[in-house]
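> sequence unknown, structure follows:
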C-alpha cells in the first residue's frame, strides 16, 4: 500500500522524550540516595550500591508495567503522579524483599532508607509538576498551541474532534473539517462546519498553516489517501490516520513489520514482549503468596467436603485456555456428580446436583480457590476472563460476536466481568454477551494497575453474587 510507505516520513519525538524522562527518574532516585547518605553521615559502600541497583531495576520494571512513560499529553496529571508514586513504592518493596532474602537488612540504616524514599518521592513529583505547569502556561499564552485540521467529515473524524474538545490540555486548536462530498452525504452528528475541500487542507499544510492533520477517510478510499499523502510528502505537518472500522474491536492495535511491509494488528494478545514477563511475574508472586496464606482454608474446606459427601475433594474439568488450548482447571468438588463430557449442564438455582456444603462454596466462590495451583503452574492467571466449559465455548462462539478473542489471554480466577456482576449462570444470550463485552474491555485496556484494581475489588464484591449457584 503506497500510503503506508509514504507515511514513514512523518516521525514523532515521543521516544526521545521517554528516554529523557527515564534518565531523569533514574538520576533523581540516585541523587536522593546520595543526599540521604550525606545528610546522615553514612558512607555509600557496596551494600548501598547494591540496594540502589535493586531499586533502579525494580523501578524500571514496574514503570514499564504501568506504562509510565507513555504520552500523558491527553492523560490526567493525577494519574501520572499516582503511577509514579506506586512505581517507587513497588521498587522499595522489591528492595526489602531482596534484602530480607539475602539477610543484609541490618546493614541498612532505617533513617537513610526513609530519607531516600521521601526524597525520591518528592523529586519525582516536583519535576512532573514543574513540567506540567510549564507546558500549561505556554499553552495559555498560545506558545505551544498546534493547529489541527481533519480530513473527512466522517464518524471517526467526529470522534477525533470530540476528543480534541474534551482535552484542552492537548494544546490543539481545530481549524475545521475538510471534505469533498456534498453536505447530504456527511456524518449526521457533525458539530463543526466544513471549512473547505480537501485541496484547501493540503495547501494550508504546504503553507505551514497546519501543524497536525488527521485523515479520517474510510479504508476503501485508499487511492484518495495515497494521493493526499503523496502531496503532503514535502511538508512538515504531522499526519495521523484514523481507521474507520473496528474501532471498538481492536483489542490490541499496534504497527508491526513483516520484512519491509507494515501491518496493523487487529486481534492480538496484549501480553507480548516485556508485558508477558510482567504478567507472569505478577501471577507467580501473588499466586504463591495467596496459596501460602490460604493453605489453612484449603485444608478446612477439604475436610468439610469429605465429611459432608462421598467422592474426591478436587475436581478437574476441561476448559479452554490460552489460544483455545485445552487445560484442566482445579476446583473443589461441590456436586454429587463429576461431569466432564462434551455436554455439561450449567448449574442453576436449586440444582439438585449441588451438595449443601457445595452450595456454600459456590455462592462464596471458595470452590475456585484451588485454581491458584493452575496460576502457579502457568495454565491460568489471577486476573482474566473466567474459563467456560468446553461445551459452552462451542455453543456461544457461534452466537456471540468476537467470543473467542477472550482466549487471547489466559483465563483468570477473577475478572472485570465478575467485578461488574456478570458471573454465575448465563441463562440468556444477553448475559453472555455482557460477560464477553467486559472480558474484551479488560483485554483491550490491560495494565498492571488494572489487575491490582480488579484484585482489590474482588475482595469486597467479587466473591458473591445473585447469579452464583
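Yep, it's here. If you're wondering where the values come from, they're calculated on a predicted model, not measured in any experiment.
> going forward, measure contacts and count neighbours with C-alpha atoms only.
OK.
> any idea what residue 126 is structurally, helix, strand or coil?
Under the three-state scheme (DSSP: H, G, I helix; E, B strand; the rest coil), residue 126 adopts helix.
> so how far is residue 351 from it?
From residue 126 across to residue 351, the span is 59 Å (CA to CA, to the nearest Å).
> What is the neighbour count of the closest residue in space to residue 54 that isn't next to it in sequence?
Excluding its sequence neighbours, the residue lying closest to residue 54 (CA to CA, 6 or more residues apart in numbering) is residue 95, at 5.9 Å. Residue 95 sits with 22 neighbouring residues when counted by other CA atoms under 10 Å.
> Against that first model, consider the following:
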C-alpha cells in the first residue's frame, strides 16, 4: 500500500519559511521601520505578488538548487528594489541606508541557505523512499534505456514498475501487452504513465488519454524523436502545438545577454583604465626597440554569426607575410624576444579588451579564428559553426582545458570545438567566473602551448 504523500504541502511550507525569515529579520533588526501594520502588509503582499509573477514556487522533480538559480537572483533584485522603494513612498526615514543594505543581504543569505537545505532534505527523503511516484512506460523503443536513467536516480523519487509493449520481451521489467496496462495501473497505484508515441496508434493514445483523465493519472508523451534530440533542445508551444527547438542558447535570453554585456563593459573598462593605460606606452617602447613595425597587430577574424571584425593584439612577431594564414608554432622564428614573453604570459591578448568594450568580443567565449581557418574547419569539422552562436572571447572553456594555440593533431581541433559547443549550450555566470579564475592561474603558472 502506498504511503501518504505530503508533496502538496511543500510549496505552502516554503512560503511560510520565506515569510518567517523576512518578517523575523525585519522585526529583530529594524523594528522602527517594520512595526506598523502598513509596512507589514506591504512586505508580505509584495513577496506574494513578485514570486507569483516569477512563477517561483512550482518545482519539478528533476529540479536542483542550481536549476532556477537565475530566477532566484531575479527575485532578490526585484524584491530588493521594492523594499527600498517603500521608504520613498511612505516617507519613512531609515537611520542608515547602509544598515538596511546589510539587513537585506542577511535576508538573501538566509533565503539562499534555506533553499539549499530544502533540496538537500528532498534528495535525502526521496533516496530513503519518501515522496515517490510509481511510473510505467507504454511502448518500448531505444529511448526507454535513456529515460530509465532518470527513473533509477533515487534523488528524483520515481519507482519504475516496468513497461508494456505488444512485442514480447524477456526483460525482467516487461509487464505485458499494451491492453494489459489498464488493470495493472489501477491495481498498483501507478501515478504517472509515459507513452512512446511512435509505438502507439492514434486510437491507442486516445484510449490512454481518456483512461488517465478518468482515473486521476498523469499521462506523459515521449515524442518520436527521429534521432534528432540534442542536449540543447527545449520545447516551445505555438498556440497548442508543441515545437522542438533543437538549439537553445542560454545567451539568447534577454537577461543573460544584457547581464553578460554589462559585465563585459565594466570588466573591460577596468582593464583599460588601470592596466592598459600604462602598459601600452611601456610596450610601445619595448616592441619598437626590438623590431620595426606597429605596436598592435590587427587581424580579420570571425565573431558572432560569423561576422568579421578586427581582432587586436600586441605585436609579438616580426612583420611577415604569413601572419594571416599560419598559426604560431613551437620555436617559431617569427616570434621576437619580447614577443615570447608576451605570448607565454598571454599579455599579447590584452588589447582585445578594446574589442570587448566595443562589443565585438566578450571576456569569455570561444576563441575567434582567422578567416582562413574558419573556411577550412567549417567544411572539415562537424558542427564547427555552432561556436558562432555567441560572441568570441579573450579566453574560453577550451583554452583552460589545454586546447589552445597550434593544432598538432586532428583531435586538438575536435576537442576544442566540442568544448566550445559545451560552453555555448551550458553558459552561466558561474562558468564564466571559473574560466576567468583558471585563465589567470594558467597565465601565472605558464602554459605548455603558450608560444
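Structure received. Keep in mind that what you see is a predicted model, and the values were worked out from it rather than measured.
> Superposing both, give me the TM-score.
Comparison of the two superposed chains (TM-score structural alignment, normalised by the length of structure 2) gives a TM-score of 0.75, and 410 aligned residues with a CA RMSD of 4.3 Å.
> returning to that earlier point: the residue nearest to residue 54 of structure 1 is in contact with residue 51, isn't it?
Yes - here residue 95 of structure 1 lies in contact with residue 51, judged by CA atoms under 8 Å, at a distance of 6.5 Å.
> so stretch 432-443 of structure 1 aligns onto which residues of structure 2?
Mapping stretch 432-443 of structure 1 onto structure 2 (TM-score structural alignment) gives residues 413-424.
> what's the mean distance for that stretch versus structure 1?
On superposition with structure 1, the average gap between stretch 413-424 of structure 2 and its aligned counterparts reaches 0.8 Å (mean CA distance after the TM-score superposition for structure 1).
> Please spell out which residues along that stretch are buried.
Neighbour counts over stretch 413-424 of structure 2 (16 or more other CA atoms under 10 Å) mark 413-414, 416-424 as buried.
> from those residues, which is closest to residue 191 of structure 2?
Distance ranking of the buried residues of stretch 413-424 of structure 2 against residue 191 of structure 2, using CA to CA, places residue 422 first at 35.2 Å.
> Kindly provide the distance from the closest one to residue 231 of structure 2.
Going from residue 422 of structure 2 to residue 231 of structure 2 by CA to CA gives 9 Å.
> So residue 328 of structure 1: helix, strand or coil?
Taking three-state DSSP, the label given to residue 328 of structure 1 is strand.
> For the alignment partner in structure 2 of it, grab the count of nearby residues.
Aligned by TM-score structural alignment, residue 328 of structure 1 pairs with residue 310 of structure 2. Other residues near residue 310 of structure 2 number 15, with proximity taken as other CA under 10 Å.
> List the contacts of residue 310 of structure 2.
The contact partners of residue 310 of structure 2, by CA atoms under 8 Å, 6 or more residues apart in numbering, come to 298-301.
> Which helix or strand contains residue 189 of structure 2?
In this structure, residue 189 of structure 2 sits in neither a helix nor a strand according to DSSP states H and E.
> Residue 134 is in contact with that one, correct?
Yes - counting by CA under 8 Å, residue 189 of structure 2 does reach residue 134; the two are 7.0 Å apart.
> and those two? which has more neighbours close in?
residue 134 (19 against 14).
> Tell me the secondary structure at the more buried one.
Per three-state DSSP, the local secondary structure of residue 134 of structure 2 is strand.
> mind listing what it touches?
With contacts defined as CA under 8 Å, 6+ apart, residue 134 of structure 2 is in contact with 158-161, 189-192.
> Having no further points to raise, I will conclude here.
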